[in-house]
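> After the sequence you'll find the predicted model.
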Amino acid sequence: MAQQTYVEKSFERDTNYITDRIVADPQDGPDGDGARQWPVEAGRYRLVAARACPWANRTLIVRRLLGLEDAISLGLCGPTHDQDSWTFDLDPGGIDPVLGIPRLKDAYEKRFPGYPRGITVPAIVEETSGEVVTNDFAQITLDFSTQWTAFHREGAPDLYPEALRDEMTEVMDRVYREVNNGVYRCGFAGEQESYDAAYRRLWDALNWLEERLATRRFLMGDTITEADVRLFTTLARFDPVYHGHFKCNRSKLTELPVLWAYARDLFQTPGFGDTTDFVQIKQHYYVVHRDINPTGIVPLGPDLSGWLTPHGREELGGRPFGDGTAPGPPPAAEVVPEGHGA
């Protein structure tokens, strides 16, 4: 299959997404940015994700923590894709059983013929029309928390506490710029100078996080929030992919005492580790990024058994779900395949 190239002189992410939103009280007509508001409605939408993708993994975690499985169906693409589209190669016949399409691109094209930008996950698709609604990953999870409250499970945590939102915005912005996107800035750098600058920025941010998390159990204090979800998906991929494949190799995550304990604390919390598929993560990066890894060989390591070892973060106190409770087991159809986790 034809492969996309990723390396460029200095990596800049294309952040021009479909900014439509699904909201509890939609207003008629587009807003000032031309975005449309769609109504919250159980059974109307399908979340299309890929376990391999960190941006999509966020939506899987938040959907599960809030108990939205019955309200929003889930379609999973395979771990690899070509330059054209993510594909449903995990499904029988390579066809999504609800949307009836082999490629996510078909949903984009159904609404926007000749769609000119990248076909990205996560995406939300309207089931009846087969049209993409939005791929604005950062807003999707915030809307899961704030707009879909009528369908939250009993005991769902408050992942976006109103009293913390100003500080959360600052923290999440820095995590996004310097860590979530920072690893890509290292990995896709096409010149030494660009790579060196990206590397320094990444490790400055990871040093800041080590310090911040030394005295608090979670990024915003005593309970899990959206900020932790956003950081976790990068940390989960750090040793399997970013340390070697993206040359973020000052230290392994397992060599960072605070961040490693914090990451294990989250991994062992329902909703985090049970949505993480290390096999698909490695397949995606090492197979798809052929301009970085021309052979497409997927490494057998690292040893991931340490994710299940004691982390000791309970000593900092706190309650992961605040006044809420942990989600129950994932639906049988959504369980990570045996041998793909830690």
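Happy to help now that I have it. Residues are numbered from 1 along each chain as shown.

> okay, CA-based contacts and neighbour counts for the rest of this
Noted.

> In three-state terms, label residue 239 for me.
helix (DSSP: H, G, I helix; E, B strand; the rest coil).

> residue contacts, it?
Counting by CA atoms under 8 Å, 6 or more residues apart in numbering, residue 239 makes contact with 252, 253, 254, 302.

> The first one contacts residue 236, correct?
Spelled out, that is residue 252. No: between residue 252 and residue 236 there is no contact under CA atoms under 8 Å: 11.4 Å.

> Look at the two and report which has more neighbours.
Neighbour count, other CA atoms under 10 Å: between residue 252 and residue 236, residue 236 has more, with 25 against 15.

> Against that first model, consider the following:
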Amino acid sequence: MKDQYDTKGSYVTEGQEFKRDTNYITDRILADPEAEWPVESGRYRLIAARACPWANRTMIVRRLLGLEDAISIGMPGPTHDKRSWTFDLDEDGRDPVLGIERLQEAYFARFPDYPRGITVPAIVDIPSGAVVTNDYNQITLDLSSQWREHHRPGAPELYPEHLRAEMDPLIKLIFTEVNNGVYRCGFAGSQEAYESAFTRLFDALDTLEDRLESRRFLMGETITEVDVRLFTTLVRFDAVYYSHFKCNRQRLVDFPNLWAYARDLFQTPGFGDTVDFVQIKQHYFIVHTDINPTQIVPVGPDLSGWLSEHGRDERFGGSPFGEGTPPGPPSAHDSVDPAHTAEAWIS
């Protein structure tokens, strides 16, 4: 039996349906000075590769909430081996704050015999050099709820209490059927498993397409956590998932509402300015050698459409930040290489 490994340490066995390993380090950083891991500006470092959709969501939320000064960020390069993500983009191949070459070192500093995948995003305690959590589902929720003291003025309310009863089922749908659904297609171990995954994915996308017919964002007139979670899959869809993961009933650009919605988000500060299309493509097409043994990275598709008019502001009104304000421009350290952006496709 042959195993194929995905970017989060999960695998699929030939002939079977893809199963994601969802056992993570579930420690939380809390707004409680007596907690094992208390909120403390400057103490923690977020490790998040631009290529990874799960990590990308933490980068977006950190930007939207203005937590750049409170939580520093380290960014591994787009490729990794079975051992770990590496800091190959940094000088001397080491994270300049943690001083490590591989993220694996931070996991082993906490758990010397850590048996699972070395995944991003991960939050590392700088004084000890040990990983605190890699629970990507909870990390962004805690950035919203536990780090309020460090939010910028005008930061959005991404997980408002009065909407959670409606949001939580939508979060579950987006994770199981879309975020994970594209992987279920790409890592299917049989034709039957692939076709089942394919149907589930596009049924969910059709449901979201219908929902966005009558509202600007998934919860109404302003952005929330669910928009962040859907966006990181949508922004990778045509560039990677359509071809690489065989999610090819139709492209994102063929969904009128989803495509306009995705462009609306992409052009909102904090979303598109975190997206590195070159690293995204390099990651999937180079790392997944079972799917793409030649490791050839496609040149296309043309990405300039991400900057085209979406018309959803005129159609629905509202504002991404409601009564708040957008974040300022990213710092030089947080900025994407201009050659890796949608603007690079405009001649």
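That came through fine. Here the structure is a predicted model, which is why all the values come from computation and not from measurement.

> Taking the contacts of residue 239 of structure 1, please make a ChimeraX selection of just the buried ones.
Selecting the buried subset of those in ChimeraX, with 16 or more other CA atoms under 10 Å as the burial test, is done by:
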select :253,254
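
> how about the contacts of residue 239 of structure 1 in TSV, adding distance to residue 28 of structure 1?
Listed next are those as TSV, based on distance: CA to CA, whole Å:
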residue	distance to residue 28 of structure 1
252	50
253	48
254	50
302	52
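
> which of the contacts of residue 239 of structure 1 lies closest to residue 176 of structure 1?
Of all the contacts of residue 239 of structure 1, residue 176 of structure 1 sits closest to residue 253, with 17.8 Å by CA to CA.

> these two touch, right, that closest one and residue 259?
Yes: contact status for residue 253 of structure 1 versus residue 259: in contact at 6.9 Å, counting by CA under 8 Å.

> on average, how far is the helix or strand hosting residue 45 of structure 2 from the matching bit in structure 1?
Taking DSSP states H and E as the definition, residue 45 of structure 2 sits inside strand 44-47. Strand 44-47 of structure 2, aligned to structure 1 and superposed, deviates on average by 0.2 Å (mean CA distance after the TM-score superposition for structure 1).

> Now the element after that strand, going C-ward?
helix 53-65.

> and residue 192 of structure 2, how far is that from residue 92 of structure 2?
Noted for residue 192 of structure 2: a distance of 47 Å to residue 92 of structure 2, by CA to CA, to the nearest Å.

> swap in residue 142 of structure 2?
Using CA to CA, we find residue 142 of structure 2 at a distance of 33 Å from residue 92 of structure 2.

> My guess is residue 135 of structure 2 contacts residue 54. True?
No: using CA under 8 Å, residue 135 of structure 2 is not in contact with residue 54, being 9.9 Å away.

> what do these two both touch?
By CA under 8 Å, 6+ apart, the residues touching both residue 135 of structure 2 and residue 54 are residue 121.

> mean shift of the longest helix anywhere in structure 1 relative to structure 2?
Ranked by residue count and defined by DSSP state H, the top helix of structure 1 is helix 192-213. With mean CA distance after the TM-score superposition for structure 1, helix 192-213 of structure 1 departs from structure 2 by a mean of 0.3 Å once superposed.

> Against residue 302 of structure 1, how distant is residue 243 of structure 1?
11 Å.

> what do you get for residue 237 of structure 1?
Applying CA to CA to residue 237 of structure 1 and residue 302 of structure 1 gives a distance of 11 Å.

> Where do the helices of the stretch 201-347 of structure 2 begin and end?
Assigned by DSSP state H, counting those that start in this stretch, the stretch 201-347 of structure 2 shows helices spanning 225-236, 242-244, 256-266, 277-287, 312-316.
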